[in-house]
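Student: Mind folding the following:
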Amino acid sequence: MANTDQPTTDSHVAVLAFPFGTHAAPLLSVTRRLASASPSTLFSFFNTSQSNSSLFPSDLPSNIHVHDVADGVPEGYVFSGRPQEAIELFLVAAPESFREAIASAENDAGKKVTCMLADAFFWLASDMAAEMKASWVAFWTAGPNSLSVHLYTDLIRQSVRVNDGCMEETLGFISGMEKIRVKDTPEGVVFGNLDSVFSDTLHKMGLALPRADAVFINSFEELDNTLTNNLKSEFKRYLNIGPLALLSSTSQADALVEDPHGCLAWIKKQRTGSVAYISFGTVMTPPPGELVAIAEGLESSKVPFVWSLKEKNMVQLPKGFLERTREQGMVVP
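Tutor: Prediction:
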């Protein structure tokens, strides 16, 4: 999936997207804004074909070229249903996949990559940029607290004794994190499977990010000045560019408010502050028993709700739930 129009280019930026959850879309928003601001720069956007197919509008700037990379799933592979299985397959294959795709894009463009703009998950961009003598700019799609947790993973593990009482301890030994408890940290930092491919990726990311030429995040400085100042001291350059919704073009904004299921019209009919919204993102889904418990709790509460749930998981809901709650709420894919 490569755009073959060739603008006159002064430089070539490789954009490495993480194709799971809400990661690729905000990185694309940033790339579009940069491409508009620098029309003589070529941006090669690397992502899986499945993610690319859901992202790109028809009005893509001519200096953004879209390239597909392998998703890491072997031919004929049967998924076991293990959490993060698709993510781990992708991450294992990512170094080779990205290197091959970048080499092909450089050949097509006739210009070497001079900058790597990558989702922060890809700590491998540090090594790739060094090999290519290119700069490395990392994008963290979330806020400063979660970034700090991954930056200080080793310190947290050294300072927290894992036992039944540790979950209520705070991370007061990290500037700006005094109110964050151990149990507020993501799984894979102190508890959970610390040796999973995904946990290892995030750990290596935290170790590599201080080497980046710049780190920018979807937040704003005034949200937490103490945390901002601490992160500025850890990185060569630390930039808050959020909220990213303000970067969206008119066409992107229109796409964001597309409402095929009529949620907005339904919500407007409800009392202010009365609607519960339930979503677990696009990567993880609670096990069937928990979905049933959530459904039963919603139904018995009589609280108006909008529940974002993949269509394939709706079969796990209690029999008759959708019909009985038709007036109370909405379950949308």
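Student: use CA for all of it now, contacts and neighbours both
Tutor: Noted.
Student: Now for residue 206, how many residues are close by?
Tutor: 21 (other CA atoms under 10 Å).
Student: tell me what the helix or strand where it lies is packed against?
Tutor: Using DSSP states H and E, residue 206 maps to helix 197-208. Judged by 3 or more CA pairs under 8 Å, 6 or more residues apart in numbering; DSSP states H and E, helix 197-208 is in contact with helix 85-109, helix 144-151.
Student: Highest mean neighbour count out of those?
Tutor: Ranked by mean neighbour count, these are led by helix 144-151 with a mean of 20 (mean count of other CA atoms under 10 Å).
Student: ok, back up a step: JSON lines please, covering the helices and strands packed on helix 197-208 and showing distance to residue 13.
Tutor: Shown next, in JSON lines, are the helices and strands packed on helix 197-208 (distance: least, CA to CA, whole Å):
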{"stretch": "helix 85-109", "distance to residue 13": "10"}
{"stretch": "helix 144-151", "distance to residue 13": "24"}
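Student: Show me where this structure has its strands.
Tutor: For the chain, the strands defined by DSSP state E occupy 11-16, 41-48, 64-69, 115-119, 135-140, 214-217, 238-240, 276-278, 305-308, 329-332.
Student: what's the angle from the longest one to helix 85-109?
Tutor: Right, strand 41-48. On the basis of axes from the mean of the first three to the mean of the last three CA atoms, to 10 degrees, strand 41-48 is oriented at 150 degrees to helix 85-109.
Student: give me the number of residues near residue 24?
Tutor: Using other CA under 10 Å, residue 24 is surrounded by 22 other residues.
Student: distance of it from residue 67?
Tutor: Relative to residue 67, residue 24 is positioned 13 Å away (CA to CA, to the nearest Å).
Student: Pipe the strands of the chain into JSON lines and attach distance to residue 101 per row.
Tutor: Converted to JSON lines, the strands of the chain look like this (distance: least, CA to CA, whole Å):
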{"stretch": "strand 11-16", "distance to residue 101": "10"}
{"stretch": "strand 41-48", "distance to residue 101": "8"}
{"stretch": "strand 64-69", "distance to residue 101": "6"}
{"stretch": "strand 115-119", "distance to residue 101": "13"}
{"stretch": "strand 135-140", "distance to residue 101": "17"}
{"stretch": "strand 214-217", "distance to residue 101": "24"}
{"stretch": "strand 238-240", "distance to residue 101": "28"}
{"stretch": "strand 276-278", "distance to residue 101": "38"}
{"stretch": "strand 305-308", "distance to residue 101": "34"}
{"stretch": "strand 329-332", "distance to residue 101": "36"}
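Student: Another sequence for comparison is provided below:
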Amino acid sequence: MGSPLPHVAVVAFPFTSHAPKVLMVARALATAAPSATFSFISTTDSLARLPTGAGAAPSNLRFVEAPSGGGDGPGIPSWRRMELFLDAAEDGGLRQALETARAAAGGAAVTCVVGDAFMSMAADAGVPWVAVWTGGPCALLAHVIGDTIRKDIGDHAASRADEPLASYPGLGMYRVRDLPFGDAGAGGDMYRVMTTLLGRVAERVPRAATAVALNAFPGLFPEDVSAALADALPNCLPMGPYHLLPGGGVTADRGGRGTDEGYSAGPASQGGQGLRA
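Tutor: A predicted model of the protein is given here:
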């Protein structure tokens, strides 16, 4: 008997603009591999808010709901919705969604997960995991080596705010204040949730990802940046910009739909090359 046809689960992070970006990747992959099955996984609310102006999805791409963790009710703050979802996903919600995808595909088991890097619990899915980073690649690099930087800076982020990160390969063009965790005055519930999330990303992606898709193209960054990314991450795949991928065909709604979940990338991320996730 031959090998079963691939069944790829594309897992979105269902907040802000993450899901539309990952949908671009899903559509492009489904277009490029018409004999494979693709399941796009996100919460009910996230799926309902996806942009609709790209035309019909490829016939081999289906949409599968993931547990929200109970944060869908009115009046629940953004940080709490995110926390509930992540707790549920870590506690078996992602595995449940993968099983739902298997059943919806006529029993075809998921053979690979292509997922937003924020959904790093995919490291335990038991199949190859390609992490998709939707922001600037240098931000991912900063998170991966973040523990080292934090030990160096210590409690002096404020006094060293304008100090260049010259001793860290690939980050020499930035200052301490540009770091995702370089704001000495940062705090609050959303900051706490995001710090936990990104700490998991920094630990799991280098250890467990089969490859990392970057929203960039070869040659976009100086050689030292590309070398640092290749050294820190497994099998980097610069395959962006995602919105230009053949068959991707999705753009975020101009009205801001999908970008209202209450946390900001910060000014350093403008243009996609900053350090804020």
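Student: Can you pull the TM-score for these?
Tutor: Taking TM-score structural alignment, normalised by the length of structure 2 as the basis, the two superposed chains have a TM-score of 0.81; 251 aligned residues with a CA RMSD of 2.8 Å.
Student: I'd like to know which of the strands of structure 1 lies nearest to residue 190 of structure 1.
Tutor: strand 135-140 (20.7 Å; CA to CA).
Student: Where in structure 2 does that closest one fall?
Tutor: Across structure 2, the stretch matching strand 135-140 of structure 1 (TM-score structural alignment) is residues 128-133.
Student: can you give me how far that stretch is from the chain middle?
Tutor: Computed by CA atoms, centre = their mean, to the nearest Å, the chain-centroid distance of stretch 128-133 of structure 2 equals 9 Å.
Student: repeat for stretch 63-72 of structure 2
Tutor: 17 Å.
Student: Show the contacting residues for residue 35 of structure 1.
Tutor: By CA atoms under 8 Å, 6 or more residues apart in numbering, the contact list for residue 35 of structure 1 reads 41-43, 61, 63-64.
Student: Of those, grab the buried ones for ChimeraX.
Tutor: Restricted to buried positions by 16 or more other CA atoms under 10 Å, the ChimeraX selection for these reads:
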select :41,42,43,63,64
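Student: Is it possible to get the contacts of residue 35 of structure 1 out as CSV so that each row also shows distance to residue 121 of structure 1?
Tutor: Below are the contacts of residue 35 of structure 1 laid out as CSV (distance: CA to CA, whole Å):
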residue, distance to residue 121 of structure 1
41, 24
42, 23
43, 19
61, 26
63, 25
64, 22
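Student: overlap between the contacts of residue 35 of structure 1 and structure 2?
Tutor: Of those, the ones still in contact in structure 2 (both residues aligned by TM-score structural alignment, their matches' CA atoms under 8 Å) are 41-43, 61, 63-64.
Student: quick one: which two of these are the most distant?
Tutor: Greatest spatial distance in those: 41 and 61, 11.1 Å, computed using CA to CA.
Student: wait, which of the helices and strands packed on helix 197-208 of structure 1 is closest to residue 332 of structure 1?
Tutor: Per CA to CA, nearest to residue 332 of structure 1 of these: helix 85-109, 23.5 Å.
Student: quick one on the thing from earlier: among the strands of structure 1, which comes closest to residue 186 of structure 1?
Tutor: Closest approach to residue 186 of structure 1 among the strands of structure 1 (CA to CA): strand 135-140, 15.0 Å.
Student: how big is the offset of the closest one relative to structure 2?
Tutor: Superposing on structure 2 and averaging over aligned pairs (mean CA distance after the TM-score superposition for structure 1), strand 135-140 of structure 1 comes out at 0.4 Å.
Student: Can you list the buried residues in that strand?
Tutor: Of the residues in strand 135-140 of structure 1, 135-140 count as buried by neighbour count, 16+ other CA under 10 Å.
Student: Could you do stretch 191-206 of structure 1 as well?
Tutor: For stretch 191-206 of structure 1, a neighbour-count test (16+ other CA under 10 Å) marks 197-199, 201-206 as buried.
Student: still on that earlier bit, residues that sit against both of residue 24 and residue 67 of structure 1, list them.
Tutor: In terms of CA under 8 Å, 6+ apart, residue 24 of structure 1 and residue 67 are both contacted by the residues residue 47.
Student: ok, the contacts of residue 35 of structure 1 vs residue 267 of structure 1, which is closest?
Tutor: Closest approach to residue 267 of structure 1 among the contacts of residue 35 of structure 1 (CA to CA): residue 61, at 35.2 Å.
Student: Quick check: the aligned residue for that closest one in structure 2?
Tutor: Aligned partner of residue 61 of structure 1 by TM-score structural alignment: residue 58.
Student: Can you tell me how far its match is from residue 204 of structure 2?
Tutor: According to CA to CA, residue 58 of structure 2 stands 31 Å off from residue 204 of structure 2.
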